[in-house]
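A.B. asks: Pasted the sequence and its predicted model underneath.
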Amino acid sequence: MKKTFKKAERLHKKKLIEELFSKGSYFYLPPFKVYYSVSSEVETNQMLVSVPKKIFKKAVERNKLKRRTREAYRNHKHLLLNNNKFLIGYIYTAKKLVTYDPIERAVLSSIQKLVRESINE
């Protein structure tokens, strides 16, 4: 399986984003607040990353955190292969710039938690 992150996997439709934040559930997994929802409207799992401009004034820092998060998701998304199609939103909540390792651990833990929840349903 190729490890790519295609446009089809990016959550970008306004309707789906509103559905995620209004009807979806969430949990905290430092440094993220992870929103998730099961959707029948999408063919693949879709995710978005948000880093607040209020905390990280420089676009370079925000983009670096988003790149690191997308990379961690891309490396572990194969674990989400199941019948449910998730909408996932990663909201960065830490006040400081962190390295790749804590981000990868948090993303991996969140994916494992979503897999466990999909099995329990």
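C.D. replies: That came in fine, so what should we check first?

A.B. asks: Going by C-alpha atoms from here, please, whenever you check contacts or count neighbours.
C.D. replies: Noted.

A.B. asks: right, and residue 72 touches residue 104 too?
C.D. replies: Yes. Using Cα atoms under 8 Å, residue 72 is in contact with residue 104, at 5.0 Å.

A.B. asks: For residue 35, grab the count of nearby residues.
C.D. replies: Residues within reach of residue 35, counting by other Cα atoms under 10 Å, total 23.

A.B. asks: What are the contacting residues of the lengthiest helix in the chain?
C.D. replies: Looking across the chain with DSSP state H, the single longest helix is helix 100-120. Applying Cα atoms under 8 Å, 6 or more residues apart in numbering, the contact partners of helix 100-120 are 29-32, 34, 68-69, 72-73, 76-77, 79-80, 84.

A.B. asks: another one to put next to it:
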Amino acid sequence: MNQGFGKEYKLCSRKIIDALFSEGEGIKSYPFMIRYQITSLPKEIPFQIVITAPKRNFKRAVDRNRIKRLMREVFRKNRQELEEGLKEKNQQLALFIMYTGRELPDYDLIETKLKKALVKLNQALHIEN
């Protein structure tokens, strides 16, 4: 399977993001908060995603960018199960993942915690492990 994580996976539609927060469902798995909604996306891919770290907790842009870069990398490596499950069901998903912790994490922490959060997401979407 292609391991790339290109621009087409980036959720940019303001309309979809607003609907995600008003109508979508949420999962909390410390230090992540995930908002998701099954929707139709403009491109023929299983999901589009927004990854963010709050300015309230991390004043320096370098810290926020590092957290987001680590999250993108971990998500890229562990997205196969979610992607295959959505393709089987012929569904598209809008995702918003926010880092809610207050300490600057390292790669190992993000990897273990984001894997747990993705397992919860798969269970919520009824995708078999």
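C.D. replies: Sure, I can see it. What you are looking at is a predicted structure, and each value in this text was computed from that prediction instead of being measured.

A.B. asks: Export the contacts of helix 100-120 of the first structure as JSON lines, with columns for neighbour count.
C.D. replies: Output for the contacts of helix 100-120 of the first structure, formatted as JSON lines (neighbours: other Cα atoms under 10 Å):
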{"residue": "29", "neighbour count": "17"}
{"residue": "30", "neighbour count": "15"}
{"residue": "31", "neighbour count": "20"}
{"residue": "32", "neighbour count": "22"}
{"residue": "34", "neighbour count": "21"}
{"residue": "68", "neighbour count": "17"}
{"residue": "69", "neighbour count": "22"}
{"residue": "72", "neighbour count": "20"}
{"residue": "73", "neighbour count": "22"}
{"residue": "76", "neighbour count": "16"}
{"residue": "77", "neighbour count": "18"}
{"residue": "79", "neighbour count": "12"}
{"residue": "80", "neighbour count": "17"}
{"residue": "84", "neighbour count": "20"}
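
A.B. asks: Tell me which residue of the second structure lines up with residue 118 of the first structure.
C.D. replies: Matched to the second structure by TM-score structural alignment, residue 118 of the first structure sits across from residue 125.

A.B. asks: for the longest helix of the first structure, which positions count as buried?
C.D. replies: 103, 104, 106, 107, 108, 110, 111, 112, 114, 115, 118 (16 or more other Cα atoms under 10 Å).

A.B. asks: Tell me the secondary structure at residue 95 of the first structure.
C.D. replies: Three-state call for residue 95 of the first structure (DSSP: H, G, I helix; E, B strand; the rest coil): coil.

A.B. asks: That one -> the second structure?
C.D. replies: Per TM-score structural alignment, residue 95 of the first structure is aligned with residue 102.
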